[in-house]
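Student: predicted model and sequence below, questions to follow.
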Amino acid sequence: METKKVARYIADNHLLAINEKVIVALSGGADSVALLLMLQELGYACEAAHCNFHLRGSESDRDETFVRQLCQERQVKLHITHFDTKHYASQKHISIEMAARELRYEWFETIRKQLQATAIAVAHHADDSVETFLLNLLRGTGINGLRGIRPRNGHIIRPLLCLKRNDILHYLTIRSQSYVTDSTNLQDEYTRNKIRLRLLPFMEEINPSVKDSIMDTAHHLDEAACFYHHAIEEARQRVSTDNGKTIDITALMREPSPEALLFELLSPIGVNATQLHDIYKSLNGQAGKVFDTPEWQIVKDRTHLLVEPRQKNTRPPQLQMEECELTPDFIIPRDKSTACFDADKLSQPFTIRLWQQGDSFVPFGMKGRKKVSDYLTDRKFSLAAKGRQWVLCTGNEIVWLIDERTDNRFRIGPETKRVLIIKSIKEETSE
């Protein structure tokens, strides 16, 4: 009965065609063993993948030995990898649980490509989905976190989401199939285990069918999320430009629920709920507030929120200089990455630095001095872009706002004999 239910679930969710190769993530636990057996029974071409994270001493080695024997008995090709999970977690400054997740899914995708497999099948079941629902609810989440575990995420498929843990154990008992038990699943040190071992049993005392109720709720929210995301996408187009990197504050505040929309716009780049609330409160405040995530910077400008990658390369631009005689046929380049000066009006060596408060220059075509800060504001530079503006100086005087505007005092004129041509060279930077 369980196998037929899984077959219907696979078909209903378009997870896998019968002639496609699938790699089964095989830990040796009851759910992963049942997944392998069911997919074989249904006629799928299966290979197995096992990760040894070396987190549980001899128990980790026991699991690997069991998986090897099982695959030999089932005539399934097995792929095994070993990870120094604690070292990886320390390097990345993340939890052991998160480290193990990153390592295994990166490796799964690597071998999937090598083997040209259609999908990686993992053994999440209905109880896992219920636990994820409650875990996200406890941490705080949007509608996506209350949809339960998805049947498919890219090349990762979850054929057992239609079964509960007791269904899986019943299936294995009928087939007299052994499996291994992770002893950490019986401890309540981790939040998920506390939910499984303490919270859910307590909830079942109040409502014996609470798992079914939660799964039904997650299903309803999943359907509602389809409408929700359609509305969010339409609103995104109304309030943002430049692939979401510029958010019009006035347009945002006209939306029915601006804070919810802002959450959907910014959560994908790592903005958490606390930051989101602070950003939302800043919308009516003065310009200049900056909010950071590990990879992005959100700047509250005058009329917009500016979402920009954090600059990882702060090296000054590379400049090429060439001096030549001024001839009647000389044509001054018009692109902003090239600047031309009267060589005799300049004294070397030059220096390159980021502009500073109090800096001023005489913009090309003007006679009076102007503060660099005022110039950049008039040019509608964002605060983040202002912070990236480099200047070329001779002595204490600014010669060029690089890639933007030269100083009028050093321009080519009727008396010019020699021309200094300076070109900035763009470097490839990884954002």
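Tutor: Arrived safely, thanks for sending. Residues are numbered from 1 along each chain as shown.
Student: hey, let's count contacts and neighbours off CA atoms from now on
Tutor: OK.
Student: the closest residue to residue 280 other than its chain neighbours: what secondary structure?
Tutor: Among residues not flanking residue 280 along the chain, residue 259 sits closest, at 6.5 Å (Cα to Cα, 6 or more residues apart in numbering). Assigned by DSSP: H, G, I helix; E, B strand; the rest coil, the conformation of residue 259 is helix.
Student: tell me the spacing between residue 259 and residue 104.
Tutor: 35 Å (Cα to Cα, to the nearest Å).
Student: between the two, which one's more packed in?
Tutor: Each of residue 259 and residue 104 has its neighbours counted (other Cα atoms under 10 Å); residue 104 has more, 20 against 17.
Student: just checking, the more buried one touches residue 51?
Tutor: Yes. Residue 104 lies in contact with residue 51 (Cα atoms under 8 Å); the separation is 6.7 Å.
Student: for stretch 287-298, buried residues please.
Tutor: By neighbour count on 16 or more other Cα atoms under 10 Å, the buried set for stretch 287-298 is 287, 290-292, 296-298.
Student: what two of the residues you listed are the furthest from one another?
Tutor: Greatest spatial distance in the buried residues of stretch 287-298: 287 and 296, 18.0 Å, computed using Cα to Cα.
Student: tell me where the stretch 151-300 of the chain has helices.
Tutor: Applying DSSP state H, counting those that start in this stretch to the stretch 151-300 of the chain gives helices spanning 165-174, 191-194, 200-206, 210-239, 249-253, 258-266, 273-282.
Student: tell me which of those is the most buried.
Tutor: Each of the helices of the stretch 151-300 of the chain was scored by mean neighbour count; the highest is helix 258-266, a mean of 18, by mean count of other Cα atoms under 10 Å.
Student: and the contacts of it?
Tutor: For helix 258-266, the surrounding residues in contact (Cα atoms under 8 Å, 6 or more residues apart in numbering) are 232, 235-236, 244, 252, 271, 273, 276-277, 280.
Student: re the thing from before, let me have the helices of the stretch 151-300 of the chain in TSV, extended by distance to residue 122.
Tutor: Conversion of the helices of the stretch 151-300 of the chain to TSV gives the following (distance: least, Cα to Cα, whole Å):
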stretch	distance to residue 122
helix 165-174	14
helix 191-194	18
helix 200-206	23
helix 210-239	19
helix 249-253	40
helix 258-266	28
helix 273-282	30
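Student: this is the other structure I want to compare:
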Amino acid sequence: MKIEDIFHNTINEYGMIQSGDGIVVGFSGGPDSTALVHLLYRFKEHYNIRLVCAHLNHKFRPGDAEEDAKYVQAFCRERGIRCIVECEDVPRMAAREGLSPEQAGRRARYDLFNRVMQGEGFNKIAVAHNRDDQVETVLMRLIRGAGVEGLGGIKPVRETIIRPLLEVPRPMIEEYCKEHRLNPVTDKTNLSPVYFRNRIRLELLPYLRDNYNSNIDRAVLGAARVLRWENDFISGAARDEFSRLAEEQGTGRLEFSAEKLLELHTAVLWRVLRMAVEHLLGDANNLELVHIEKLYALLEKGETGKRINLPRGIVAGVEYGRFFVARQPHPAGGIEETYRLAVPGSTSIHEADGVIEAKIFSMEDYKRERNTADDRRAFLDLAKTGRNLVVTGRKKGDRFNPLGMAGTKKLKDFFIDQKVPRNKRDLVPIVRSGRDIIWIAGYRIDEKYKVTADTRQVLGLEFRQF
């Protein structure tokens, strides 16, 4: 089967593309993404789609990275494809936020893809994962102890993200690039055994093929496909049972009949327990297998008055046949972490029990949205704020220029004027651009960053508490 056939079959099987779609293509310049851009370009009339490419210089490989960007721009220019190139100091970001280089790189890339998608008014992101990537991912997750969901591997479609090459072997992609004289760039870091994925590719898989199963790739892919089906079934059953059994008792508390929960199949029950925490917090970050095990053990024992504490202020317990999961008010303290604000996207501020959602608006859209502005929403000039924003708590000596005022004011004095209770001041999220405060969430933006007649794009921020 030719690469074009697999490409079309994958798109059709998973309903990846609909007529009129606007697609942002992640384009590194390597063989996989080069083939993906070329195929989408060749068949854009067939699918009636609009394309824009997005490339991120991660600053991992000085010199080579700049050459990659030039290749990407030239490739797109020759074909009349719009291309957006940005630079992000990912090594610095990884060190600052305690992330691995792979995690930081992935976050920075998808931040860019989402920004471009929203800014262009598009609706899909295409990335170039291939069949070999799928095999490597499943083995990595198996080694790390993933459950059914993780062992299903990379999903062909996840929300706005599509992967049209997911069933194409890497050698076929490389042959396609040669056949069409695309001359993609080579990322030498892919040959370094420093990275976990590279060790799987360069060391483990060849060993398994030579010594255990020459068809290991096919075996892993077959198992992953079955696990994806089973995961979809279990997830659907769990959602149905959660809707049937969960009872909201005021803000931040869910209750269940302990007896009815224990009637569920264990696989479904564990998902329901996870969903309860996710429902209260908005996500299940930092919730690990050991925490679900503790919830299950608590439920199974059924001792009235018994309670356990989980990360991020979650408490669970049993009271006379009722099982509850609740969010505790955050203890007095303050916002201690520095959060990198996803622009666009949602960023959970755990200490404040809330989330900041960032959106990018054209001036036309802003004119419609501004009528909905209130204390919890703010609109700022994106060109002035930039996208490299962080959220912190207040800091000693903080000053800013409150909107509508002449000159700066101490943040402490501003809080006093606004009658913010002393015990809540350290829990107010402060959005910053570099050293500048741009928004006191829930209160006021800085005068310097307001929207004016010269503004071209608007950053909309909204702070919502759980």
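Tutor: Now that the structure is in, tell me what you want to look at. This one's a predicted model, so the numbers in the text were calculated from it and none came from an experiment.
Student: now for the aligned partner of residue 276 of the first structure in the second structure: which residues touch it?
Tutor: In the second structure, the position corresponding to residue 276 of the first structure is occupied by residue 292, as judged by TM-score structural alignment. If you count contacts by Cα under 8 Å, 6+ apart, residue 292 of the second structure has them with 270, 273-274.
Student: swap in residue 184 of the second structure?
Tutor: Going by Cα under 8 Å, 6+ apart, residue 184 of the second structure touches 29-31, 34, 177.
Student: in the first structure, which of the residues you listed still touch?
Tutor: Of the contacts of residue 184 of the second structure, the ones still in contact in the first structure (both residues aligned by TM-score structural alignment, their matches' Cα atoms under 8 Å) are 29-31, 34.
Student: which one among those gets closest to residue 207 of the second structure?
Tutor: Taking Cα to Cα as the measure, residue 31 is the one of those closest to residue 207 of the second structure, at 24.7 Å.
Student: can you tell me the closest non-neighbouring residue to that closest one?
Tutor: Nearest in space to residue 31 of the second structure, with sequence neighbours left out and distances taken as Cα to Cα, 6+ apart, is residue 184 at 5.2 Å.
Student: same thing with residue 195 of the first structure?
Tutor: In space, not counting the residues next to it along the chain, residue 195 of the first structure is nearest to residue 131; the distance is 6.5 Å by Cα to Cα, 6+ apart.
Student: let me know how buried the counterpart of that neighbour in the second structure is, in neighbour terms.
Tutor: Residue correspondence, TM-score structural alignment: residue 131 of the first structure in this structure matches residue 136 in the second structure. One way to gauge burial is a neighbour count; for residue 136 of the second structure, by other Cα under 10 Å, it gives 23.
Student: which strand or helix spans residue 136 of the second structure?
Tutor: Secondary structure assignment for residue 136 of the second structure, by DSSP states H and E: helix 131-144.
Student: other SSEs contacting that helix?
Tutor: Helix 131-144 of the second structure makes packing contacts with helix 148-151, helix 196-199, helix 216-245 when contacts are defined by 3 or more Cα pairs under 8 Å, 6 or more residues apart in numbering; DSSP states H and E.
Student: go with 6 Å
Tutor: In this structure, helix 131-144 of the second structure packs against no helix or strand, with contacts taken as 3 or more Cα pairs under 6 Å, 6 or more residues apart in numbering; DSSP states H and E.
Student: got the buried residues for it?
Tutor: Judged by neighbour count using 16+ other Cα under 10 Å, the buried positions of helix 131-144 of the second structure are 131-140.
Student: so how many other residues sit close to residue 114 of the first structure?
Tutor: Neighbour count for residue 114 of the first structure, taken as other Cα under 10 Å: 9.
Student: just give me the match in the second structure for it.
Tutor: If you follow residue 114 of the first structure across to the second structure using TM-score structural alignment, you land on residue 119.
Student: from residue 52 of the second structure, how far off is its match?
Tutor: Using Cα to Cα, one gets 11 Å for the distance from residue 119 of the second structure to residue 52 of the second structure.
Student: ditto for residue 71 of the second structure
Tutor: Computed as Cα to Cα, the residue 71 of the second structure to residue 52 of the second structure distance reads 16 Å.
Student: same question, residue 178 of the second structure
Tutor: When distance is defined by Cα to Cα, residue 178 of the second structure is 24 Å away from residue 52 of the second structure.
Student: ranges for the strands of the stretch 251-400 of the first structure?
Tutor: 290-292, 296-300, 304-309, 318-325, 338-342, 350-354, 360-361, 370-371, 390-394, 397-401 (DSSP state E, counting those that start in this stretch).
Student: how about the nearest residue to the equivalent of residue 64 of the second structure over in the first structure, chain neighbours excluded?
Tutor: Mapped onto the first structure by TM-score structural alignment, residue 64 of the second structure lines up with residue 59. Computed as Cα to Cα, 6+ apart, the closest residue to residue 59 of the first structure that is not its neighbour in sequence is residue 182, at 7.9 Å.
Student: sorry, back to before: tabulate the strands of the stretch 251-400 of the first structure (TSV), appending distance to residue 141 of the first structure.
Tutor: Converted to TSV, these look like this (distance: least, Cα to Cα, whole Å):
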stretch	distance to residue 141 of the first structure
strand 290-292	20
strand 296-300	21
strand 304-309	22
strand 318-325	46
strand 338-342	50
strand 350-354	41
strand 360-361	48
strand 370-371	46
strand 390-394	41
strand 397-401	45
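Student: which residues touch the spatially most central residue of the first structure?
Tutor: Within the first structure, the residue whose C-alpha comes closest to the C-alpha centroid is residue 269; the distance, by Cα atoms, centre = their mean, is 5.7 Å. For residue 269 of the first structure, no residue meets the contact criterion (Cα atoms under 6 Å, 6 or more residues apart in numbering).
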